[in-house]
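Asks: Requesting a structural model of the entry that follows:
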Amino acid sequence: MEVLKDVFGELNGQAITSYTLRNDSGMEFTCIDYGCTITRIMVPDKNGVKENVVLGYDTLEEYLNYSPYFGCIIGRISGRIKNATFTLDDEAFTLAKNENENHLHGGDNGFHNVIWSSSVETKADEANIVFSYTSPDGEEGFPGNLKLQVTYSLNNENEIVISYQGVSDQKTIVNLTNHSYFNLSGNLKRTILAHELTLKSDGFLELDPSFIPTGKVLSVEDTVFDFRKGLQIVQGVNSEHPQIKLVGGGYDHPFLLNANHEQEITLVDYESGRKLEIETDEPCVVLYTGNSLEEGFTIGGVPSEKHLGLCLETQLPPNMINNPNFPSAVLEANEVYSTKTKYAFKLI
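Replies: Presented below is the predicted three-dimensional model:
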């Protein structure tokens, strides 16, 4: 295992550090301490050609000027909270409103815009980058001083594991995720429309016009939301299903997982031969197919366009704090928040 450290840029007089982890088979994984952002994952195709399979930039300025959460950690809460308000023990909390009247992805100054402390741990068959940050009481409206640790691990099995841990001194809510956009074609040669996704999920959450779950779980049976036996993304994008049209022609929906740590999420690009298997502790994954990616800028020299990447955000259901039927995001004072997601890169 090898770890390379470099300066990625400078923000407000503080250097932004880049870490590249390289395993014994040559797979590379690069991240920066700004937002715990994954900038590059280099894996081979069926011919042994190593290429980048995530959307990311080469400069800090590009992340600052335009990045729809490429590769970063989202928090304190991922997804949307309706009307940017919630109640804990009869006390109402008002959050930052950064998407119309709602709260999105932790607010404008969420964890994606934080410079995290970082350190390196290396072992014979594994390398870790450990990121730390304390979110102060009241940040973006959330209660409690929340001490966080996010660890990115790369092993010799071509697996990346993201581990999240946190402790708050007050009762609060927490729901973290990573917002990487995957494209297994390699170096963004094609869109993700021909990618085939398999999900162990019988139900997805209906969205209202603000893309917030209504609380209703819809069956995937006989719909373009049925990924249980595998489905190409293009079949959903071209559908007239009202939920597909609502989010701009594609998916931006939470799926409730039937299983954990049983290859419950699989993404395949048959042309390159690459396969991504995701296993998680979380009860839900949000599938977002880049419906709102705009034109007018480039990503690694490739013009941006709709459906250039897709996100598989493992988490609790969005707006869970305002929906008692969903798994709870409440973290009691001094309780440990802990969850883990593994990304295994393979060939078909």
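Asks: drop to CA atoms for contacts and neighbour counts, all remaining ones
Replies: Noted.
Asks: Hmm, residue 160 is touching residue 153, no?
Replies: Yes - taking C-alpha atoms under 8 Å as the contact criterion, residue 160 and residue 153 are neighbours in contact, 5.4 Å apart.
Asks: Please generate a structure for the following sequence too, so the two can be compared:
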Amino acid sequence: MKITSEKVLNKWVETTLTNNNGMQVRFLNFGGIITEIIVPNRDGVLENVVLGYRQYEEYEQNPNYFGAIIGRVAGRIQDASFHLDGKRYELENNEETRHLHGGYGGFHQVMWETSPFQTNNQIGVQLSHTSPDGEGGYPGRVNVTVTYTLTNKNEFFIDYQAISDKKTILTLTNHTYFNLTGQQKETVGNHFVNMNSDQFIELNQNLLPTGKLIDVTHTPFDFRKGKRLIEGLKATHPQNITVGHGYDHYFLFNKDAEPSIIVKEDTSGRILEINTDQPGVVMYTGNGLDNQLQLREGMSKKYLGVCFETQGPPASLHQQGLPSILLEANEPYKKQTRFAFHRY
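Replies: This next block holds a predicted model:
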């Protein structure tokens, strides 16, 4: 196992974690952006299974949030505001009237301090950042640590830890787009997804959660026995159409169900298994990707990647009955998501 680093664009450092099987995870200290994950297919051929830009300069803006750490709050916040203990907090309107993924200066746009570590069985890097009180409109000075860990079992762990000196709101995630075909050979339509979720949150025409929980039974959102993503991409269900024909919805996980998600891709024989202690996930099928972006293996296109943004629901700020994203002062925030790669 080894950790290597090199400077890119004379201002960022890209670190590569390599395990004894040849699996690699590559990421920047800017935004914690994961630029490549290289894993074997059924024949042992190592290929990249995530979307990333060909030119590093493109990560400066990164409107699609490729591979980035997202915070302070992942997802959309209605009216770019929320109330906390009777006080209204105004956030940045960075998506029309909405606040999206932490705003213009969100965690996807900051330089993270890095500290590598290695044991007999794992290697990794701890990324640290302090967000000052009031940044982006959020209350509290928040110290955040995100740890990337690679094991010899082809497991990639993301551990999120934070603490705030004031009561605030917080839910962190990672915005990597996966494509298990390898090297972007095809879109993700034929990815077969199993997900332990009985309900998802309805979205309105502005892509904001209404707070209504919809039962997945007899809908394209029922992944409990598994289905190919293409079913939702071609579906006439109003919720698939609302997000541009596909998925961009928050699925609530069934309690104590393990693993949370399994993704299989027949042509490569790759399996991605996702476990998390978050209450749910936003599954986004790249409905907004256009064909103008130069990615590492070719031009972008709609449905070229699928994101599994494990997180708490920001809809809980305005709607009742959903898991909370409130964080009390001096209360540790601690979450983990595991991505394990297998073959069949």
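Asks: roughly how far out does stretch 170-178 of structure 1 sit from the chain middle?
Replies: What separates the centre of stretch 170-178 of structure 1 from the centre of its chain is 14 Å, taken as C-alpha atoms, centre = their mean, to the nearest Å.
Asks: quick check: that stretch aligns to which part of structure 2?
Replies: Aligned using TM-score structural alignment, stretch 170-178 of structure 1 spans residues 166-174 in structure 2.
Asks: quick one: contacts of that stretch?
Replies: Residues outside stretch 166-174 of structure 2 that contact it (C-alpha atoms under 8 Å, 6 or more residues apart in numbering) are 67-74, 84, 138-141, 160, 309-314, 325-330.
Asks: Drop the exposed ones from those residues and show what's left.
Replies: For the contacts of stretch 166-174 of structure 2, burial is judged from neighbour counts taken by 16 or more other C-alpha atoms under 10 Å, and it is met by 67-74, 138-141, 160, 309-314, 325-328.
Asks: Just the residues you listed: which are in strands?
Replies: Taking DSSP state E, the ones among those that sit in strands are 69-70, 160, 309-311, 326-327.
Asks: Redo those as a markdown table? Include distance to residue 200 of structure 2.
Replies: Formatted as a markdown table, those follow (distance: C-alpha to C-alpha, whole Å):
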| residue | distance to residue 200 of structure 2 |
| --- | --- |
| 69 | 23 |
| 70 | 21 |
| 160 | 24 |
| 309 | 14 |
| 310 | 14 |
| 311 | 13 |
| 326 | 21 |
| 327 | 24 |
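Asks: Quick check: residue 16 of structure 1 vs residue 50 of structure 1, distance?
Replies: Shown here: residue 16 of structure 1 relative to residue 50 of structure 1, a distance of 26 Å by C-alpha to C-alpha, to the nearest Å.
Asks: my bad, residue 300 of structure 1
Replies: In this structure, residue 300 of structure 1 lies at 15 Å from residue 50 of structure 1, with C-alpha to C-alpha as the measure.
Asks: do the same with residue 193 of structure 1
Replies: Counting by C-alpha to C-alpha, the gap from residue 193 of structure 1 to residue 50 of structure 1 is 21 Å.
Asks: which one of the two has more residues nearby?
Replies: Neighbours per residue (other C-alpha atoms under 10 Å) separate residue 193 of structure 1 from residue 50, with residue 193 holding more: 22 against 17.
Asks: which residue lines up with that one in structure 2?
Replies: Residue mapping for residue 193 of structure 1 onto structure 2 gives residue 189, with TM-score structural alignment as the criterion.
Asks: ok, now residue 78 of structure 1?
Replies: In structure 2, the residue paired with residue 78 of structure 1 is residue 74, using TM-score structural alignment.
Asks: Around the residue nearest to that match when sequence neighbours are not counted, count how many other residues there are.
Replies: Excluding the flanking residues, the one nearest residue 74 of structure 2 by C-alpha to C-alpha, 6 or more residues apart in numbering is residue 101, at 4.5 Å. Number of residues near residue 101 of structure 2 (other C-alpha under 10 Å) recorded here: 26.
Asks: ok, now which ones touch the residue mapped onto residue 101 of structure 2 from structure 1?
Replies: Using TM-score structural alignment as the criterion, the counterpart of residue 101 of structure 2 in structure 1 is residue 105. Neighbour list for residue 105 of structure 1: 74-80 [criterion: C-alpha under 8 Å, 6+ apart].
Asks: hmm, 10 Å instead?
Replies: 69, 73-81, 98-99, 111-112, 175-177, 179, 318 (C-alpha atoms under 10 Å, 6 or more residues apart in numbering).
Asks: now swap in residue 56 of structure 2 and tell me
Replies: Taking C-alpha under 10 Å, 6+ apart as the definition, contacts of residue 56 of structure 2 comprise 8-9, 12, 28, 35, 296.
Asks: Residue 4 of structure 2 too?
Replies: With C-alpha under 10 Å, 6+ apart as the criterion, the residues that contact residue 4 of structure 2 are 14-18, 26, 116.
Asks: And for residue 291 of structure 1?
Replies: So residue 291 of structure 1 contacts 237, 247-252, 305-310 (C-alpha under 10 Å, 6+ apart).
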